[in-house]
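In: show me how the following folds:
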Amino acid sequence: MLIGYARTSTTEQEAGLDAQLRDLTAAGCERVFSERVSSVAPRAELEAALAFVRDGDTLVVTKLDRLARTVTKAWEVVERLEAKGVGLRILSLGGDTVDTRSATGKLILTIFAGFAQFEREMMLERQREGITKAKAEGRYKGRKPTARAKAEEARRLHAEGKTITEVAKALGIGRASVYRAIA
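Out: Model (predicted):
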């Protein structure tokens, strides 16, 4: 059975997720797990896919970086798949199954995982450089302190007898922010 896994980092990447789902369905995946989460955050749908696959199945991803962004993470997933007798297919590699039981398959996966890790590190480096430049030019403001702006209202609602949770929900801020506001 072919099992698909699709991932984007943010909800703004809806078209990317749609494209992955389309490609996985076209590849013949009978079941597809998808999520919108950073590659470094806990990924519930990936865990569900890994729990779902059985001996003889193949996990299919459109690109390796959808599965893992570092060589270490890629190998953690592969080892879990191998322990269950499950193959891995990466569509961007021509749709071929990467047989990690062979030396060639291990080499190919390691090289592509290395490229994915390199690409991510270069992107983060460019992002840091851009932020540093914007700060130096006085154009970088950072995230607006929304909770601080609502501190007075949080104190008022709490004084009216609302619980911390009720205040947080009413203002759309975290409970910790409410505690800081009323302290």
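
In: all contacts plus neighbour counts: C-alpha atoms, from now on.
Out: OK.

In: would you mind finding the longest helix in this structure?
Out: helix 103-136 (DSSP state H).

In: give me the next element, helix or strand, following that helix.
Out: Per DSSP states H and E, the first helix or strand lying C-terminal to helix 103-136 is helix 146-149.

In: mind listing what the spatially most central residue of the chain touches?
Out: The centre of the chain sits closest to Ser38, judged by CA atoms, centre = their mean, with a distance of 2.4 Å. Counting by CA atoms under 8 Å, 6 or more residues apart in numbering, Ser38 makes contact with 8-10.

In: which residues touch stretch 71-86?
Out: With CA under 8 Å, 6+ apart, stretch 71-86 has contacts from 50, 53-59, 67-68, 87-88, 100, 110, 113-114, 117.

In: list the ones among those that fall in strands.
Out: 58-59, 87-88 (DSSP state E).

In: can you redo those residues as JSON lines with distance to Val78 and neighbour count?
Out: Listed next are these as JSON lines, based on distance: CA to CA, whole Å; neighbours: other CA atoms under 10 Å:
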{"residue": "Thr58", "distance to Val78": "11", "neighbour count": "20"}
{"residue": "Leu59", "distance to Val78": "10", "neighbour count": "24"}
{"residue": "Gly87", "distance to Val78": "8", "neighbour count": "22"}
{"residue": "Leu88", "distance to Val78": "8", "neighbour count": "24"}
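
In: alongside the first, I'd like the structure of this one:
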Amino acid sequence: MLIGYARVSSISQSLDLQLEALTAAGCEKVFAEKRSGTTTDGRAALEQALEFAREGDTLIVTRLDRLARSMLDLKQIVAGLASKGVTFRCLQQGGIDTTRPDGKLLLNILASFAEFETDLRRERQRDGIDKAKAAGVYKGRPVSIDVDKIRAMRAAGDGPARIARTLGIGRASVYRHLSVPARNRE
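Out: Next up is the predicted model:
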């Protein structure tokens, strides 16, 4: 059986082109999701596709970066498939077919490029944030916990668990803010 897997990184992106290509390639079952590819954590459709695949099946993606952006993740996924007797194919990088030695070589080369691209993007993002911070434009995440309210509730006799429940925050946050002197708060 041919099993397709499609992924885009954000909700605003469309899966349509990938779904059409996978269907045209003969995939009988297609799993799709809108999640980042930088990790396999939290990718339910990928997990379902990998569990669904049986010996003799082939997992197909349109592009290698749709499956994984990290060399380690890609190798683990492909090794897991191979251990089940499942092959892997990539439509737009047609030379990737794990049943052949040259396909395995190409898989590793392209996986290296995908990881390199992710690292470069992360580096550019960090440079942009550092530049914005230096210019005073980037202030970080807005404060979401009202420390004065925590202190007032504590002074009124409420315990950390009740404060946390009332404010909808974790107890650890309550303890952390109670232990910081008022003059050291941000």
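
In: that older thread, by neighbours, which of the contacts of Ser38 of the first structure wins?
Out: With neighbours taken as other CA atoms under 10 Å, the top of the contacts of Ser38 of the first structure is Thr8, carrying 21 neighbours.

In: surely it and Val40 touch.
Out: No. Using CA atoms under 8 Å as the test, Thr8 of the first structure is too far from Val40 to be in contact (11.7 Å).

In: could you report the neighbour count for Tyr179 of the first structure?
Out: By the criterion of other CA under 10 Å, Tyr179 of the first structure has 15 neighbours.

In: same deal with Thr25 of the first structure?
Out: Thr25 of the first structure is flanked by 16 other residues according to other CA under 10 Å.

In: cool, the one 4 residues further on as well?
Out: For Cys29 of the first structure, the tally of surrounding residues (other CA under 10 Å) stands at 19.

In: that one matches what in the second structure?
Out: In the second structure, the residue paired with Cys29 of the first structure is Cys27, using TM-score structural alignment.

In: distance-wise, check that match relative to Ser70 of the second structure.
Out: Separation of Cys27 of the second structure from Ser70 of the second structure (CA to CA, to the nearest Å): 25 Å.

In: cool, and Gly56 of the second structure?
Out: Distance, Gly56 of the second structure to Ser70 of the second structure, by CA to CA: 26 Å.

In: Gln93 of the second structure too?
Out: Per CA to CA, Gln93 of the second structure is found 17 Å from Ser70 of the second structure.

In: more neighbours: these two, which one.
Out: Ser70 (23 against 16).

In: all helices for the second structure, in order.
Out: 16-24, 44-52, 64-67, 71-83, 101-134, 147-155, 160-167, 171-179.

In: for those helices, which one ends up most surrounded?
Out: Ranked by mean neighbour count under mean count of other CA atoms under 10 Å, those are led by helix 64-67, which reaches a mean of 22.

In: let's have the helices of the second structure in JSON lines, adding distance to Leu2 of the second structure.
Out: Output for the helices of the second structure, formatted as JSON lines (distance: least, CA to CA, whole Å):
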{"stretch": "helix 16-24", "distance to Leu2 of the second structure": "9"}
{"stretch": "helix 44-52", "distance to Leu2 of the second structure": "11"}
{"stretch": "helix 64-67", "distance to Leu2 of the second structure": "15"}
{"stretch": "helix 71-83", "distance to Leu2 of the second structure": "13"}
{"stretch": "helix 101-134", "distance to Leu2 of the second structure": "18"}
{"stretch": "helix 147-155", "distance to Leu2 of the second structure": "55"}
{"stretch": "helix 160-167", "distance to Leu2 of the second structure": "49"}
{"stretch": "helix 171-179", "distance to Leu2 of the second structure": "48"}
